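Trainee: Sharing a sequence plus its predicted fold:
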Amino acid sequence: MALIDRATAEALTEGLHPDPFSVLGVHDGRLVAFVPGAKRVWAVGKREEELTEIIPEVFASKWDNGPYRLRASNDDAMWDFDDPYSFPPVLGEMDKYLIGEGTHKRLWEKLGAHAITHQGVEGVHFALWAPNARRVSVVGDFNFWDGRRHQMRRLGETGVWEIFVPGLHEGAIYKYELLDGDGRLLPLKADPLGFGAEHPPAQASVVRKLGLHHFGDGAWLKHRAARQERHAPISIYEVHLGSWVRVWDEGGRPLSYHELAEKLIDYVCDLGFTHIELLPITEFPFDGSWGYQPIGLYAPTIRHGRPEEFAELVDAAHRRGVGVILDWVPGHFPTDAHGLQKFDGTALYEHADPREGFHQDWNTLIYNYGRREVSNFLLANALFWLEEYHLDGLRVDAVASMLYRDYSREPGEWIPNKDGGRENLEAIEFLKAMNAASYGGAEGIMTVAEESTAFPGVTRPVHEGGLGFGYKWNMGWMNDTLRYFAREPVHRKFHHNELTFASSYTYSENFILPISHDEVVHGKGSMLGKMPGDEHEKYANLRAFYAFQWAHPGKKLLFMGQEFGQWSEWSHERELDWYLLDDPRHAGLRNLVRDLNRLYREMPALHWGDCDPQGFAWIEADDAENSVFVFERRAPGVPPVVVVANLTPIDRTYRIGLPQGGEWVEFMNTNSAHYGGENWGNLGYITSQSQPHSNRQYSAEVYLPPLSVVMFTPG
């Protein structure tokens, strides 16, 4: 009886055999090997036996001598190697069951590329979900990018393919070669669960080990929950790592994770921010997307270094008492051929119908959240970053686009849900599951929704019917406040409610007040450029804006460069305009942000009630004629803070109501010379009288510098 028939051998050489693992290796006392480039092949075990050449590249022999290695030769060389088809599967039955069920919360430990020792042999285990592919192979420099050499094993009905490639190590470059269900060759695909990637514009995945950095942040993690809860001070410095600082004497390269671990964290600590928020660092091909069109959701971008060096950055922040939030993008993905688009020849990760699966605003594809394996892929990714890299939170991008099927679509361009409504019920269930798993899996973390609609219960717990986020960006506050401050002061009295309206809903969610990168790009100008008036008034307006933001209920977020009043819009192609700090007015703005952060952290009245209505009360909300606002911030058991904003270029003496008598210290004045102002104020304190005013038993006359915010607390 022939060892192997010619048709089977030819199918192996053409990469068309439906199950090469059923033929290659040892089966029923015979050994079959497919060795491209070899003229002679031997099996080496208890004894050595030369295999018979069936057709070129396919060799076979009877074999009953147990484990073996292969030896091959041609006219130029001889080489020994372990046969990948001699190894049993790595994934177990429970893994296959959970993956098939879409409930494997630690998916990254099983899929992707893992450098392991399998049956005493070092190599790399590759596993991939591609249920509709006819064949899947792993290719790379190690096999001359030849998809016939390492055809993978299909694991039952799970749709998962796997292979153990002996002799490979960390750093190997690879992609996947797939034939679709009709046998057509697809573009080579990067690994959806790859932990590393080549430097763009190269597109291959890279085998990377996890856990190479040994964290020393136990003290931070122990107290993290208290530092991120609703009553804690949270002020966030949003940063794009590629354009914060560049090394111009080395070609203008961005800083490495190692350099950022020192320079960025030193800077953030000096300014007193409690957290940094990183624009997406999940691997992405196009610099101009700023990371918002990721290909490698499980890989920190190689632009700044290896995975363990990113872990070093997070660890360095924690050791200095700074939390790290990742801007995370589960709402869409790009159409790049090497990415998730029609991954196995079908609309696997996306919806097939463009009315559900194509994002018109960004020319991207929308995840099919109703497919359990896709939701599992995304949910596990959230846990991956929180657990493997100790991240403290995820800011979820474009939540509104996930919640509504008609987001940015005209009638006829979208498909209603099963109940005939516009809500994306599957995305809503995914977000609930993600938040529940994140808060349940990593103690003390926080999730943040960038959500611009009035969708109810975004920050209500899942068990109470909400989406389960910890915080939500207050886009309404941001839009109204920016609109107000951009107006010429003479017109502000007609738009007084733009600063007071937020108080009607400010405690409907747990809010963060964001001045993000979105407000200083695409023709919107910089924060300083938005301010009206001459140069002197622009600086004064911006100082007042920041003080108003830090005094208003809600956690704080500021995008890099705005802390010192960058004049130009942000560009990802160059670093910030650090030279501006030679100007005392810009240095003064940064001094102000530093002091606002310090006071915000140190004074419970300024942060305890960010998300609690007991922490805020208006004293004067209706003086539109003078464009003056007076409110009180408070916390249990500590002195209150009274904030007064005079948002006209006219200085005035003004009576304000006070919640108690005695002397009040003026501890913040944006007109201070230290911040670039004229040093006009109240000589450090005011004294109240027992004279009712603004529904308060006490009051005092105060001097209000023009375009300024002053703050008082009992002395």
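Mentor: Arrived safely, thanks for sending.
Trainee: For the rest of this, base every contact and every neighbour count on C-alpha atoms.
Mentor: Will do.
Trainee: Spatially nearest residue to residue 679, not counting backbone neighbours?
Mentor: In space, and not counting its chain neighbours, residue 679 is closest to residue 672: 4.3 Å by C-alpha to C-alpha, 6 or more residues apart in numbering.
Trainee: Kindly report the same for residue 446.
Mentor: residue 393 (4.6 Å).
Trainee: Let me see the contact set for that neighbour.
Mentor: By C-alpha atoms under 8 Å, 6 or more residues apart in numbering, the contact list for residue 393 reads 324, 325, 326, 386, 445, 446, 447, 448.
Trainee: Recalculate using a threshold of 10 Å.
Mentor: By C-alpha atoms under 10 Å, 6 or more residues apart in numbering, residue 393 lies in contact with 228, 275, 277, 323-328, 382, 385-386, 438-439, 442, 444-448, 470.
Trainee: And for residue 626?
Mentor: Going by C-alpha under 10 Å, 6+ apart, the list of residues near residue 626 reads 489, 490, 492, 493, 496, 646, 647, 648, 650, 652, 654.
Trainee: try residue 519
Mentor: For residue 519, the contact set (C-alpha under 10 Å, 6+ apart) comprises 478, 479, 482, 525, 526, 527, 530, 559, 569, 570.
Trainee: three-state assignment of the second one?
Mentor: In three-state terms, and counting by DSSP: H, G, I helix; E, B strand; the rest coil, residue 479 is helix.
Trainee: Looking at the contacts of residue 393, which are in strands?
Mentor: When DSSP state E is applied, the contacts of residue 393 are split such that 275, 277, 323, 324, 325, 326, 327, 328, 446, 447, 448 fall in strands.
Trainee: of these, closest to residue 520?
Mentor: Using C-alpha to C-alpha, residue 277 comes nearest to residue 520 of the ones in strands among the contacts of residue 393, at 16.4 Å.
Trainee: how close does that closest one get to residue 227?
Mentor: Distance of residue 277 to residue 227, given as C-alpha to C-alpha, to the nearest Å: 15 Å.
Trainee: Neighbour count for the two, which is higher?
Mentor: A direct count of neighbours by other C-alpha atoms under 10 Å for residue 277 and residue 227 places residue 277 higher, at 22 against 19.
Trainee: next up, a second structure to put side by side with the first:
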Amino acid sequence: MDFINNALVNDVVNAHCSDPFGCLGLQDSPIEDGLSLLVWQPEAKSVRVLAIDADKELASMVETDTKGLFFAQWPKATERFNYRLEITYPNDQTNTIVDPYQFADTTFTDPEHHTASLYKSQGAIRASAKVSEKLTIQGTRFAVYAPAARSVAVVGDFNSWDGRTYPMSSNGDGIWRLFIPDINHGASYKFEIRASDGNLLPHRSDPYAQRIEQYPSFASVTCFDNKHEWQDQAWVSRPVEDLYEKPMSIYELHVGSWRRKGDNQPLTYLELKEQLVPYMVEMGYTHVELLPVTEYPFDGSWGYQPVGLYAVTSRFGTPEDFKALVDALHQANIGVIMDWVPAHFPADSHGLANFDGSKQYEYPDPKKGWHPEWNSLIYDFGKGHVVNYLISNAVYWLEEFHIDGLRVDAVASMLYLDYSREDGEWIPNKDGGNHNYEAIDFLRKLNETVYLNHPRCFTVAEESTAFPGVSKPTYMNGLGFGFKWNMGWMNDSLAYMAKDPIYRKHHQGELSFSMVYAFDEQFVLPISHDEVVHGKGSMITKMPGDAWQKFANLRAFTAYMYFHPGKKLNFMGNEFAQGQEWGHERSLDWHLLDVDYHKAQQLLSKDLNHLYKDEASLHYDHSHLGFEWISHDDSHNSILAFARKAKGSDEHTVAVINFTPMAHEVYRIGVPKAGRYQLLLDTDDSQYAGSGFVENAIYQTQDVDCHGREQSIEIPISPLAGMIFKWLGK
């Protein structure tokens, strides 16, 4: 059988074959007219060929001079047929398989792989091959992009992780494919890749895997469960609305540490569904934003170092469990935002780094492809397959999991080539500047894809610089995001609140300055997880003074945030004044709700959410027409006063915030219109553990000029408090 000892067969035997269909499976016989079959089963003692749909033996194969390589042939005029292989091992155990090499890849077709639905043709896809009118073979079709590889094989629990047995085939487009019968839901697998120099690389997880096991295996898992039946039809088919004119109060949440069980184990997705949904409804939040739930190997990264963008983390359950959580939130009219990380990825050996022995996903030059701040790699946004991989992923979460919004992490690091780098550590663009044109083009394409195909969904940029037009449409030369985090407001206001009230009069501009640029972008006001970690302390510990003043300060600040233009985002625990700094390995301090101050802060957060949703004047926050300063220069008393206006009507509210512990029995402010103003909320109310200095009342305007207005009211002002008054008309 010397004819078998050709180069292609040698490649199979030595586990670096790129064209296994050229020699394995049924072939035209090299000896005489007819058919021959070559099977490579290196651990087998013997192999029989059986009919595909019966136990009838078609041949007993002969082992060649090469151990594990078996041969059979059929005479002239034999028609091609499908078959099974009965494999007997040295311990006399047998296993019957359907040989994958009888199903040439031409049996299966790919959607165009540059589209946003790339995830439907890459990775492990449920597939079938019809072999007769009565019989269809079910299995899994594997496909992976590795253009620089010499060979790729599928390894898994179905072949004892032996890279010799299931070599994949490539037709020259860089994608390696193989349909393996009888591999169904729940099979663990990886890809065994040889680089172009012949070196065997560490087993790689599937970049498109929809489930990945935890340490130490990090194996990909075939995922064809699809048992969840969505019940959120009313939510996903609701009319397309202008989100800029709707209230948006976002509860930012880390799944693993919101609440924990008695053994300190995190809640599962299903347990979270039962506890989180009613809490969100009661508290009045409109959206929940989840810290990354795409798979990540290191707990301490909180998900911001993902390896497995298509896999919901298996720490807390299955993809179907996660769908049930999203579904329940939607049925309760709660939108779901997920943090999405296209800015960088870690160099773990099972991930995308040096994936096929070359820099397929990252920029080759570390001056462009390595984040010194995070010790992670940067996607090469100049490569079409990388852009398609990421955009397809964004679409995947919107379509398959009904996610409503993507908060894109670390956008500034994508926009600037010199981000977190010193001189000489970065490569200028073609014009000599520091903008990453490729990343900018990617972000624009991402946002265009999302808004064109999913008009009910939105994107949010975490972007900390003054880059122009982040939330402007791409046709206006913007990046196309729906919203941008207002980091300037956050930094200035927290710096102001940290000061003792006696010194605040010297820093009034730190609060009023935000209105200079408040409508340059579509802003979200974030008090996120980043503000309560790494030694920054919790929100309550940032506040100056004794216990009463700390809580009064926090209440006043919370009201200021809700009255200020912009959507709202608060990290979990802020709503009840979490005591200690957030830790990802422990639960929030829910026991603090037994303490009056903390319970009162939770009640205030709840009331502010419902007030915010109910008052139309607080919704019109993307235009200067919805805001009017009344007094921003009373630095002596550290008092701000401004009006918020509803769109298209005279309806409005007046907000007054006193940032000192000095109460005022009488304080005159100008107001937009004559009539009556009712106090709707006062953070110093006794129900919020305040002093109760002011009683709920209605105030009639007087014809007295004040703050440049003909009408004014005299009101008492509570100490360290935020107050809001509603115009009731004349």
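Mentor: Perfect, I can see it now. The shown structure was predicted, so the numbers you read here are calculated from the model rather than taken from an experiment.
Trainee: about what we covered before: counting neighbours, which of the contacts of residue 626 of the first structure comes out on top?
Mentor: With neighbours taken as other C-alpha under 10 Å, the top of the contacts of residue 626 of the first structure is residue 647, carrying 27 neighbours.
Trainee: Look up the closest residue to the aligned partner of it in the second structure, ignoring the ones flanking it.
Mentor: In the second structure, residue 647 of the first structure lines up with residue 659, judged by TM-score structural alignment. Distances taken as C-alpha to C-alpha, 6+ apart place residue 720 nearest to residue 659 of the second structure, at 4.9 Å, with adjacent residues excluded.
Trainee: Now go through the contacts of residue 519 of the first structure and say which are in strands.
Mentor: Judged by DSSP E, strands contain the following of the contacts of residue 519 of the first structure: residue 559.
Trainee: could the contacts of residue 626 of the first structure go into TSV alongside secondary structure and distance to residue 49 of the first structure?
Mentor: Output for the contacts of residue 626 of the first structure, formatted as TSV (DSSP: H, G, I helix; E, B strand; the rest coil; distance: C-alpha to C-alpha, whole Å):
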residue	secondary structure	distance to residue 49 of the first structure
489	helix	92
490	helix	96
492	helix	92
493	helix	95
496	coil	91
646	strand	93
647	coil	91
648	coil	94
650	coil	98
652	strand	101
654	strand	101
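Trainee: which SS state does the aligned partner of residue 284 of the first structure in the second structure fall under?
Mentor: Aligned by TM-score structural alignment, residue 284 of the first structure pairs with residue 296 of the second structure. Here residue 296 of the second structure takes the coil state, with states given by three-state DSSP.
Trainee: From residue 435 of the second structure, how far out is the nearest residue to residue 296 of the second structure once chain neighbours are set aside?
Mentor: The shortest distance from residue 296 of the second structure to any non-neighbouring residue, by C-alpha to C-alpha, 6+ apart, is to residue 306 (4.3 Å). With distances taken as C-alpha to C-alpha, residue 306 of the second structure is found 25 Å from residue 435 of the second structure.
Trainee: Compare the two and say which one has the larger neighbour count.
Mentor: residue 306 (26 against 19).
Trainee: where do the helices sit along the second structure?
Mentor: According to DSSP state H, the second structure carries its helices in the segments 7-13, 233-236, 269-283, 319-331, 366-369, 384-400, 411-415, 437-453, 487-497, 509-512, 539-542, 547-563, 596-614.
Trainee: and the longest one, which residues are buried?
Mentor: Think helix 596-614 of the second structure. Within helix 596-614 of the second structure, the residues that count as buried by 16 or more other C-alpha atoms under 10 Å are 597-613.
Trainee: So which bit of the first structure is that helix matched to?
Mentor: Using TM-score structural alignment, helix 596-614 of the second structure pairs with 584-602 in the first structure.
Trainee: Mind reading off the mean deviation between that stretch and the second structure?
Mentor: Its aligned residues in the second structure lie a mean 0.6 Å from stretch 584-602 of the first structure after superposition (mean C-alpha distance after the TM-score superposition for the first structure).
Trainee: re earlier: residue 680 of the first structure: which of the ones in strands among the contacts of residue 393 of the first structure is nearest?
Mentor: Nearest to residue 680 of the first structure among those: residue 275, at 32.9 Å, using C-alpha to C-alpha.
Trainee: distance of the alignment partner in the second structure of that closest one from residue 240 of the second structure?
Mentor: Under the alignment (TM-score structural alignment), residue 275 of the first structure pairs with residue 287 of the second structure. Separation of residue 287 of the second structure from residue 240 of the second structure (C-alpha to C-alpha) stands at 17 Å.
Trainee: Of those two, which one has the most company?
Mentor: A count of neighbours by other C-alpha under 10 Å puts residue 287 above the other of residue 287 of the second structure and residue 240, at 24 against 11.
Trainee: do you know which of the helices of the second structure lies nearest residue 141 of the second structure?
Mentor: Across these (criterion: C-alpha to C-alpha), the nearest stretch is helix 384-400, sitting at 18.5 Å.
Trainee: quick one: that closest one to the first structure mean distance?
Mentor: Its aligned residues in the first structure lie a mean 0.4 Å from helix 384-400 of the second structure after superposition (mean C-alpha distance after the TM-score superposition for the first structure).
Trainee: Map residue 724 of the second structure across to the first structure for me.
Mentor: In the first structure, residue 724 of the second structure lines up with residue 711, judged by TM-score structural alignment.
Trainee: how deep is the closest residue to that match other than its chain neighbours tucked in, by neighbour count?
Mentor: Nearest non-adjacent residue to residue 711 of the first structure, counting by C-alpha to C-alpha, 6+ apart: residue 643, 4.5 Å away. Residues lying near residue 643 of the first structure (other C-alpha under 10 Å) number 24.
Trainee: My read is that residue 643 of the first structure contacts residue 553, right?
Mentor: No: at 11.8 Å, residue 643 of the first structure does not count as touching residue 553 under the criterion of C-alpha atoms under 10 Å.
Trainee: got any residues that touch both of these two?
Mentor: Joint contacts of residue 643 of the first structure and residue 553 (C-alpha under 10 Å, 6+ apart) are residue 633.
Trainee: how far is stretch 577-592 of the first structure from where the chain is centred?
Mentor: Distance of stretch 577-592 of the first structure from the chain centroid (C-alpha atoms, centre = their mean, to the nearest Å) equals 30 Å.
Trainee: now swap in stretch 551-560 of the first structure and tell me
Mentor: In terms of C-alpha atoms, centre = their mean, the centre of stretch 551-560 of the first structure is found 19 Å from the chain centre.
Trainee: can you tell me what part of the second structure that stretch aligns to?
Mentor: Counting by TM-score structural alignment, stretch 551-560 of the first structure falls onto residues 563-572 of the second structure.
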